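[1] Pasted the sequence and its predicted model underneath.
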Amino acid sequence: MAGGLFALLDDVAALARMAAASIDDVGAAAGRATTKAAGVVVDDTAVTPQFVHGVTADRELPMIKRITIGSLRNKLLIILPVALLLSQFLPGLLTPILMVGGGYLCYEGAEKIWVRLRGHDHHPVPVGAEGEDAEKAMTSAAIRTDLILSAEIMVIALNEVTDEPFLSRLLILVVVAIAITIAVYGVVAIIVKLDDIGLALTQRSTGFLGRVGHALLVGTPRLLAVISVVGVAAMLWVGGHIELVGLDELGWHAPYDFVHDVEHHVHHALEDVAGWLAATLGWLTNTLLSAAFGLLVGALLVAVVSVLPKRSGAH
C-alpha cells in the first residue's frame, strides 16, 4: 500500500509540474501578446482621463470603477467569445478585422490632429456641473470607446497566439484582458488623482512634501497634455503598423518592404559603430515610418468622412 501511495504522490507531483509549466507558458505567451498591444494600451490610458475631465473629486474614482467594470465586460463577455469563434472557424477574417481596427486608430489620430490644426479643439462642460445623468452619459461613452480599443487589443493579442490550442488561447486572452484592464485603469486612477494628492500635500506640509505637492499641482495638467500627444502618436504608430502588416499578408508587399528596407539600411549603416544605437535607430525608423503611413491612411479616411452626408439632426 505504501508503494501505491508513493506512486500516486509521484503522479500528482508530475501533474503539478505539468500544470506549473502550462501556467508558465500561458504567462509567457500572455506577456508577448500584451507587449504587441502596448501601443493601443497607451492610447487607452491617454483617452480615458478625458472622460472624467471636470468631474468633482469625490466622483472621479467611482466613475473609473464603473468604466473598469464595463471594460472587463467588453473584453470577457463580448470580444473574447467572438474572437475565439473567429480564430477557430474563420481565421482568415482576423487580418481584415485587425485592419479595420487599425484604420479606426489611424482615423482617430489624424482627426485629432486636424481638429487641433483648425483650432476647433473644445473642452466639454464639466460633468459635475451637469448632474447624475451627464455622469452616466459620459461613463457610457467611455465604455463604448473602450469597446473599440479593447477589441483592437484583444485581436492583436489573439493574432500572436493563433497557433496555440483552443484552451491555451482562452486562458491567455483572459490573462491579457484582466492584466491590461487593471494596468490601464489603475494608471488612469492615479493620474486623475495626482492633483488632489498634490493639493493635500501642500495643505498639510510646508517642507519637502509641500514642494512635491506644488510640483504635482503644476505638473499634472502638463502630464495630461503629454499623455494626449503620446496617445495620438501611439494611435498613428500602431494603426499604421497594423495596416502595413495587413497589406503585406493580403498580398501587397511594397509598403511593408519599403519600411523594412529603410529600417535595415539604418541599422546596417550604424551596426559597426554602436550596436545598441543601430538597433534603437532602426526601431525608431520603423516606428516613424509606420506613424507616417498611419497619418496618410487616417488623412484619407478623414477626407472621405468629411464628404459623407451628415445624419439629420447631427450637430
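    Good, I have the coordinates. This structure is a prediction, so every number in the text was calculated from the model and none was measured. Residues are numbered from 1 along each chain as shown.

[2] Please make it C-alpha for all contacts and neighbour counts, starting now.
    Noted.

[3] now the helices for the stretch 51-200 of the chain?
    Taking DSSP state H, counting those that start in this stretch to define them, one finds helices in the stretch 51-200 of the chain at 57-73, 80-89, 94-118, 132-160, 166-204.

[4] From the contact counts, what lies against the shortest one?
    Using 3 or more C-alpha pairs under 8 Å, 6 or more residues apart in numbering; DSSP states H and E as the contact criterion, the neighbours of helix 80-89 among helices and strands are helix 132-160, helix 166-204.

[5] same deal with the first one?
    Other elements packing on helix 57-73 under the criterion 3+ C-alpha pairs under 8 Å, 6+ apart are helix 132-160, helix 166-204.

[6] Highest mean neighbour count out of the ones you listed?
    Compared across the helices and strands packed on helix 57-73, helix 132-160 shows the largest average neighbour count, a mean of 20 (mean count of other C-alpha atoms under 10 Å).

[7] Where is the longest helix in the protein?
    The helix spanning the most residues in the chain, taking DSSP state H as the definition, is helix 208-250.

[8] Show the contacting residues for Leu105.
    Counting by C-alpha atoms under 8 Å, 6 or more residues apart in numbering, Leu105 touches Met235, Leu236, Val238, Gly239, Gly298.

[9] Count the residues that sit near the second one.
    Number of residues near Leu236 (other C-alpha atoms under 10 Å) recorded here: 35.

[10] Likewise for the first one?
    Counted with other C-alpha under 10 Å, residues neighbouring Met235 total 31.

[11] check contacts around it.
    Met235 neighbours (C-alpha under 8 Å, 6+ apart): Gly39, Val40, Asp43, Leu105, Cys106, Glu108, Gly109.

[12] From those, list just the buried residues.
    By neighbour count, with 16 or more other C-alpha atoms under 10 Å, the contacts of Met235 hold Gly39, Val40, Asp43, Leu105, Cys106, Glu108, Gly109 as buried.

[13] Which members of these are the farthest-apart pair?
    Gly39 and Glu108 (13.9 Å; C-alpha to C-alpha).

[14] rewinding a little: Serialize the helices and strands packed on helix 80-89 to CSV and add fields for distance to Pro49.
    Shown next, in CSV, are the helices and strands packed on helix 80-89 (distance: least, C-alpha to C-alpha, whole Å):
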stretch, distance to Pro49
helix 132-160, 10
helix 166-204, 6
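
[15] Below is structure B, check it against A:
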Amino acid sequence: MPGGLVALLDDVSVIARTAAASVDDIGVAASRAGSKAAGVVIDDAAVTPGYVTGLKPARELPIIWNITKGSLKNKLLILLPGALLLSWLLPAAIVFVLMAGGCYLAFEGAEKVMEKLGGEKHGKTLEDEIEDPVAFEKARTNGAIRTDLILSAEIMAITLNEVAAETLLTRAVVLAVVGIAITFVVYGAVALIVKMDDVGLYLAEKSSAAAQATGRFLLKAMPWLLKILSFVGTIAMLWVGGGIILHGLHELGFYGPSDTAHSIEHAVEVATGGMGGVLGWATYAAISALVGLAVGFVIAQIVHRLPTKSGRAAH
C-alpha cells in the first residue's frame, strides 16, 4: 500500500483505537473498517478543496468548518441510525448498498477521466462572475455537504459491512468512531491544503533567506499538490469502486470476475518472488480500477443521455 495511504490510515486507526481504548474488540473493528474505507477517504480529501478554491482567503477556514459540521451531521444523525436499522431489519441489503456506492464511485471516477480526455465538463465552476458572494458561498457549502453525504454513506456502508457480525452496540460505537475520526482527518487535511499558499506567502515576505525559499517552494507546490490530489482521488474512486463491484458480484454468486482477478493477482505474486505481495496487491488494484472505469463509463453514457431539469442532456 502506498506510503500516503498508510499514513492516512494510521491516523484514522490511532484515533479510533484511542476512542475505544477500553473496549478491545471495538478498537480492532474500527481500525479494520477505517482501512477498508481508505479509497473513499482519499477521494473526499481530494474533492473538498475545490469547494473553497477561488474564494476569499478569510472565508476558507469558516467554510471548511461549516462543511465539517455538515459532515458530522450526515454521519451521526442521518447515516448512523439508518445503517443500524438496515443491519437490524435487512442485513442482506448491505451488499446491494455497497454495490450501489461502488457504482457511484466508478461513475464519478470515469467521468473525471472522460473530462481529462476532452469530454464535456459537469458541475459548477468559478469561471462565471459572482454577483452575490454570500449566496454563492452558501450554495458551494451546501453542495460540498451533499457530496459528503454520498461519500459518507459509502464509508458507513463499508464500515457496517466490516462489523456486521458484532453486537448492535459495538456496531454503533464503531460507526461513530470511524465517522468522527475520518471527518476530522479529512477536513483537517483539507484545511492545511487550502492554507498552504497563505503560509507560503507569509514566509516569502520574511527577511530570512531560508524562510523565503520555503515560502516560494510552498507557493509553487500548491498547484501541483492539487493536481496530484485530483489524480489520486480519481484512481482511488475507480480502484475502490471496482473492488466493491467485484466483491459484491462474488457475494451474489457471480464468482467469475472476482476469481479471475484473484487468479491474476496470485500469478503475479508467484512470478515476482520477494516483491510478490506488493506487486500482487497492485495488480488486483489495477484490475479493480479497470473494472471501475468500464462500469463507470457505461453508467456515465446512460446518465448523460437522461433528460434533466437543467437540460444537461440537450448539450
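    Looks like it came in fine. Quantities reported herein were computed from a predicted structural model and do not represent experimental measurements.

[16] now the helices of the stretch 51-200 of structure 1 as CSV including distance to Ala215 of structure 1?
    Converted to CSV, the helices of the stretch 51-200 of structure 1 look like this (distance: least, C-alpha to C-alpha, whole Å):
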stretch, distance to Ala215 of structure 1
helix 57-73, 19
helix 80-89, 42
helix 94-118, 28
helix 132-160, 29
helix 166-204, 7
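
[17] out of those, which comes closest to Thr280 of structure 1?
    That would be helix 132-160 among the helices of the stretch 51-200 of structure 1, by C-alpha to C-alpha, at 23.2 Å.

[18] So which bit of structure 2 is that closest one matched to?
    Across structure 2, the stretch matching helix 132-160 of structure 1 (TM-score structural alignment) is residues 134-162.

[19] picking that back up, please name whichever of the helices and strands packed on helix 57-73 of structure 1 is nearest to Arg17 of structure 1.
    Closest among the helices and strands packed on helix 57-73 of structure 1, using C-alpha to C-alpha: helix 166-204, at 16.7 Å.

[20] Mean deviation, that closest one versus structure 2?
    Superposed on structure 2, helix 166-204 of structure 1 shows a mean distance of 0.4 Å to its aligned residues (mean C-alpha distance after the TM-score superposition for structure 1).

[21] what is the orientation angle of that helix with helix 57-73?
    Helix 166-204 of structure 1 and helix 57-73 are oriented at 170 degrees to each other (axes from the mean of the first three to the mean of the last three C-alpha atoms, to 10 degrees).

[22] Who are the packing partners of helix 166-204 of structure 1?
    Going by 3+ C-alpha pairs under 8 Å, 6+ apart, helix 166-204 of structure 1 lies up against helix 2-36, helix 38-47, helix 57-73, helix 80-89, helix 132-160, helix 208-250.

[23] at 6 Å what do you get?
    helix 2-36, helix 208-250 (3 or more C-alpha pairs under 6 Å, 6 or more residues apart in numbering; DSSP states H and E).

[24] Tell me what angle it forms with helix 2-36.
    Using the same axes, to 10 degrees: helix 166-204 of structure 1 against helix 2-36 is 60 degrees.

[25] angle of helix 166-204 of structure 1 against helix 38-47?
    Using the same axes, to 10 degrees, the inter-axis angle of helix 166-204 of structure 1 relative to helix 38-47 is 40 degrees.

[26] Could you give the separation of helix 166-204 of structure 1 from the chain centroid?
    12 Å (C-alpha atoms, centre = their mean, to the nearest Å).

[27] ditto for stretch 108-121 of structure 1
    For stretch 108-121 of structure 1, the distance to the chain centre is 20 Å (C-alpha atoms, centre = their mean).

[28] what does stretch 21-32 of structure 2 give?
    Worked out by C-alpha atoms, centre = their mean, stretch 21-32 of structure 2 lies 22 Å from the chain centre.

[29] Nearest residue to the residue nearest to the spatial centre of structure 1 in space, please, no chain neighbours.
    Closest residue to the average C-alpha location of structure 1: Val41 at 1.9 Å, with C-alpha atoms, centre = their mean. Leaving aside its sequence neighbours, Val41 of structure 1 sits nearest to Val184 (C-alpha to C-alpha, 6 or more residues apart in numbering; 6.9 Å).

[30] how far away is the residue of structure 2 most remote from its centre from Gly215 of structure 2?
    Going by C-alpha atoms, centre = their mean, the residue of structure 2 most distant from its centre is Ser207, 40.1 Å out. Distance of Ser207 of structure 2 to Gly215 of structure 2, computed by C-alpha to C-alpha, to the nearest Å: 11 Å.

[31] what about Ala165 of structure 2, distance to Phe297 of structure 2?
    Taken as C-alpha to C-alpha, the span from Ala165 of structure 2 to Phe297 of structure 2 is 35 Å.

[32] for Ala33 of structure 2, same thing?
    28 Å.

[33] Of these two, give the one with the bigger neighbour count.
    Taking other C-alpha under 10 Å, Ala33 of structure 2 and Phe297 do not tie; Ala33 has more neighbours (26 against 20).

[34] Double-check the more buried one against Asn161; I have them as touching.
    No - counting by C-alpha atoms under 6 Å, Ala33 of structure 2 stays clear of Asn161, with 8.3 Å between them.

[35] mean offset of the match of helix 132-160 of structure 1 relative to structure 1 (after superposition)
    Aligned to structure 1 and superposed, stretch 134-162 of structure 2 gives a mean residue distance of 0.3 Å (mean C-alpha distance after the TM-score superposition for structure 1).

[36] Out of the helices and strands packed on helix 80-89 of structure 1, flag the one nearest Gly231 of structure 1.
    Closest to Gly231 of structure 1 of the helices and strands packed on helix 80-89 of structure 1, according to C-alpha to C-alpha: helix 132-160, at 12.0 Å.

[37] and the closest one, what does it pack onto?
    If you count contacts as 3+ C-alpha pairs under 6 Å, 6+ apart, helix 132-160 of structure 1 packs onto no helix or strand.

[38] That helix: how far from the chain's middle?
    That offset, for helix 132-160 of structure 1, works out to 10 Å (C-alpha atoms, centre = their mean).

[39] Return the distance of the counterpart of Thr214 of structure 2 in structure 1 relative to Pro124 of structure 1.
    Counting by TM-score structural alignment, Thr214 of structure 2 lines up with Val212 in structure 1. Distance, Val212 of structure 1 to Pro124 of structure 1, by C-alpha to C-alpha: 30 Å.

[40] Could you work out the most separated pair of the contacts of Leu105 of structure 1?
    Within these, two members stand farthest from each other by C-alpha to C-alpha: Val238 and Gly298, at 12.0 Å.

[41] Tell me the residue in structure 2 aligned with Glu249 of structure 1.
    Per TM-score structural alignment, Glu249 of structure 1 is aligned with Glu251.
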